[in-house]
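**Q** My questions concern the predicted model and sequence given below.
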Amino acid sequence: MFSWPNIFTLLNLVCGCIALFGIFYESSWVVIITFGLALIFDFLDGFSARLLSQTSELGKQLDSLADLISFGVFPTFLLIDIVERSVEIREWPVYGLIFLLAAGAALRLARFNTGKEGDSGFMGMPSPAMAMTVFAIWVNLDNTVYPSLEMLSDPVFILILSLFLTFMMNISLRFIKFSLGNSYTLDQILSLLLILIFLGGLFVNWRLAVLITSLSYIILSLLFPLFSRSARSS
């Protein structure tokens, strides 16, 4: 039960909870550090499970529960935090629709657990990628190098974004499966490209690098069918 993959999964969940704590107590660096750790632990649980051949039904269910907190509930409250900087949701209840993002993440994770898509790719935007996109917008609102990015805090834009991401997580569209290796599959090639985009962005501004990489992931995933057809024809 307490295998390394499950320990990493539990650490992911704990980091997600602490990140939520950081939002409520307006501690940006707690949010940034713990969300980054949650992503690392989410990667390590799957990597160690494959490396040690310790996959199990318990680990699969536990992983989804942890992801729902770190990559479902947490990004939802990031968007709520952005909206409440300019309007109060209790006075504008329409913005309560943002909470559908957490429901969309739960549905996405449940579909993943009951399907076989993990063997060949992701049907719908993975919840960690969704959370990364939300985090990228939130963290750039305090980007002193590019203060014009404050425009991303518009409440109407945030509401539309939350509905868009909810839809993208549950659309029947193949998204890039982030993976590395030496087999040079299309997923691995595009994953390497995303890493290079992120590293290149670091030379400009780390906050902007996160935003550009997240947007690049969405764009490349939407273009994935074109890349697949080109690879098959060649």
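**A** Arrived safely. Numbering: from 1, shown residues only.

**Q** Please count neighbours and contacts with C-alpha atoms only from this point.
**A** Noted.

**Q** Counting by contacts, list what the longest helix anywhere in the chain packs against.
**A** Longest among the helix segments of the chain by residue count, using DSSP state H, is helix 28-52. On a contact count with 3 or more Cα pairs under 8 Å, 6 or more residues apart in numbering; DSSP states H and E, helix 28-52 meets helix 4-24.

**Q** helices and strands around the helix it packs on, which ones?
**A** Helix 4-24 packs on helix 28-52, helix 57-68, helix 74-83, going by 3+ Cα pairs under 8 Å, 6+ apart.

**Q** chain center to the shortest one, what's the gap?
**A** To tie it back to what came earlier, the one meant is helix 74-83. 13 Å (Cα atoms, centre = their mean, to the nearest Å).

**Q** How far away from the center of its chain is the helix or strand following that helix?
**A** Next along the chain after helix 74-83, taking DSSP states H and E as the criterion, comes helix 100-114. Computed by Cα atoms, centre = their mean, the chain-centroid distance of helix 100-114 equals 13 Å.

**Q** Pull the contacting residues for residue 44.
**A** By Cα atoms under 8 Å, 6 or more residues apart in numbering, residue 44 lies in contact with 5, 8.

**Q** Next one: it from residue 31, what distance?
**A** Residue 44 sits 20 Å away from residue 31, taking Cα to Cα, to the nearest Å as the criterion.

**Q** Buried residues of the host helix or strand of residue 209, list them for me.
**A** In this assignment (DSSP H and E), residue 209 forms part of helix 206-222. Neighbour counts over helix 206-222 (16 or more other Cα atoms under 10 Å) mark 206-218, 220-221 as buried.

**Q** What lies in contact with that helix?
**A** With Cα under 8 Å, 6+ apart, helix 206-222 has contacts from 129, 132-133, 136-137, 139-140, 143, 173-176, 190, 194-195, 197-202.

**Q** Put this next to the previous one:
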Amino acid sequence: MSKRTSVSATNGAVSSKTGIADEPSYNKQKDLLASTTGHFSLLKALHMADYITELNGFCGIMSVFSSLRYCLGDPSDKGNLWLALIFLPFGLFFDFMDGRVARWRKKSSMMGQELDSLADLISFGLAPACVAFCIGLRTPLDHVLLCFFVLCGLTRLARFNVTAANIPKDSSGKASYFEGTPIPTTLGIDALMAWWIREGWVHDSVPGGVWFVGTAFEVHPVVALFVVHGCLMCSKSLHVPKP
């Protein structure tokens, strides 16, 4: 979840419209991004916190690739499946650190906010859905419901980027609460899937079994965990205090 808006600056005020510090580094980044010359102007525009956010995205992408490698190999060899799950807590670490670094360096940007949300979508939305597919949630209805979960994460992150400036903040510029559950809380489901893998409850042994076998509504009932979590992420009235 993005924690990189409304960083207070020692030499500038925070804009009430965007929630971004009106500081020289922010203006410099805008100029670099708008530049029509320079092959590496984009790299020059990125702050240190942005590169840490990229590492979050890297962890999510590697998790997805590990899931794909598992599907291509021997189902009894769960090495790549474990790798797919192991990358995700590291994504959370980098998601936490980018906000800390941005506040420490007093450098924030709209691009950093967008990068943070896109990386979160991969690491805590798409990657867990891929792991769920790997362990056996593979019916057409499973796919639709997992897609619903990822789209809820997408919508929740887009809403955060639009409304972040309107959420009450403390003196440091940190938002007081999340609207809906933050998408990194998907790690709770990841931990549950890790337990199932350790116990061998995958594929034909997924907890809850399969309902409506042989019909168009064939589904694994455990996919409801993803559906409920998706709904909680999109909740407007649920306010989760920030730690």
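**A** Right, received. Where do you want to start? The model shown is predicted, which means the values in this text are computed figures rather than measured ones.

**Q** if we can go back for a sec, okay, the helix holding residue 209 of the first structure sits on what stretch of the second structure?
**A** Counting by TM-score structural alignment, helix 206-222 of the first structure pairs with no residue of the second structure.

**Q** tell me which residues in the next helix or strand after that helix are buried?
**A** Next helix or strand after helix 206-222 of the first structure toward the C-terminus (DSSP H and E): helix 224-233. For helix 224-233 of the first structure, burial by neighbour count (16+ other Cα under 10 Å) applies to residue 224.

**Q** what's the angle from helix 224-233 of the first structure to helix 206-222?
**A** Interaxial angle, helix 224-233 of the first structure versus helix 206-222 (axes from the mean of the first three to the mean of the last three Cα atoms, to 10 degrees): 60 degrees.

**Q** that older thread, wait, which of the helices and strands packed on helix 4-24 of the first structure is closest to residue 120 of the first structure?
**A** Proximity to residue 120 of the first structure (Cα to Cα) singles out helix 28-52 among those, at 15.2 Å.

**Q** Now do the buried residues in the closest one.
**A** 30-31, 34-39, 41-46, 48-49.

**Q** returning to that earlier point: pick out the most distant pair among the buried residues of helix 206-222 of the first structure.
**A** So, the buried residues of helix 206-222 of the first structure by Cα to Cα: farthest apart are 206 and 221, at 22.5 Å.

**Q** Now, of the contacts of helix 206-222 of the first structure, which are buried?
**A** 129, 132-133, 136-137, 139-140, 143, 173-176, 190, 194, 197-198, 201.

**Q** In strands, which of the residues you listed fall?
**A** Using DSSP state E, the members of those that fall within strands are 174, 175.

**Q** right, and residue 235 of the second structure touches residue 178 too?
**A** No: using Cα atoms under 8 Å, residue 235 of the second structure is not in contact with residue 178; the gap is 10.1 Å.

**Q** Pull up the aligned stretch in the first structure for stretch 28-42 of the second structure.
**A** By TM-score structural alignment, stretch 28-42 of the second structure lines up with nothing in the first structure.

**Q** for that stretch, how far is the first residue from the last?
**A** End residues of stretch 28-42 of the second structure are separated by 12 Å (Cα to Cα).

**Q** With stretch 64-84 of the second structure instead?
**A** Stretch 64-84 of the second structure: ends 7 Å apart by Cα to Cα.

**Q** Sort out which residues of that stretch are buried, please.
**A** In stretch 64-84 of the second structure, counting by 16+ other Cα under 10 Å, buried: 64-71, 78, 80-84.

**Q** ok, the aligned partner of residue 142 of the second structure in the first structure - how many residues close by?
**A** Alignment note (TM-score structural alignment): residue 142 of the second structure maps to residue 95 of the first structure. Residues near residue 95 of the first structure, counting by other Cα atoms under 10 Å, number 22.

**Q** Next, count neighbours for residue 59 of the first structure.
**A** When neighbours are defined as other Cα under 10 Å, residue 59 of the first structure has 22 of them.

**Q** okay, which residue is most central for the second structure?
**A** residue 120 (2.0 Å; Cα atoms, centre = their mean).

**Q** Which residues does stretch 122-141 of the second structure contact?
**A** Contacts for stretch 122-141 of the second structure (Cα under 8 Å, 6+ apart): 56-57, 59-61, 63-64, 67, 70-71, 81, 84-85, 88, 91, 143, 146-147, 149-150, 153-154, 183-187, 190, 193, 197, 202-204, 206, 216-220, 223.

**Q** List buried members of those by neighbour count.
**A** Buried among the contacts of stretch 122-141 of the second structure (16+ other Cα under 10 Å): 56-57, 59-61, 63-64, 67, 70-71, 81, 84-85, 88, 91, 143, 146-147, 149-150, 153-154, 183-184, 186-187, 190, 193, 197, 202-203, 206, 218-220, 223.

**Q** Would you agree residue 109 of the second structure is in contact with residue 28?
**A** No: Residue 109 of the second structure is beyond contact range of residue 28, at 10.3 Å (criterion: Cα under 8 Å).

**Q** out of these two, which sits in the busier spot?
**A** residue 109 (28 against 13).

**Q** Mind telling me what the more buried one corresponds to in the first structure?
**A** Checking TM-score structural alignment: residue 109 of the second structure goes with residue 56.

**Q** Equivalent analysis for residue 56 of the second structure, please.
**A** Looks like residue 56 of the second structure aligns to residue 12 there (TM-score structural alignment).

**Q** what sits against that match?
**A** For residue 12 of the first structure, the contact set (Cα under 8 Å, 6+ apart) comprises 37, 38, 39, 40, 41, 42, 66, 67, 70.

**Q** one more time with 10 Å
**A** 6, 34-45, 63, 66-67, 69-71 (Cα atoms under 10 Å, 6 or more residues apart in numbering).

**Q** what does residue 34 of the second structure give?
**A** Residue 34 of the second structure neighbours (Cα under 10 Å, 6+ apart): 28, 41, 42, 45.

**Q** neighbour-wise, which of these leads?
**A** residue 45 (19 neighbours).
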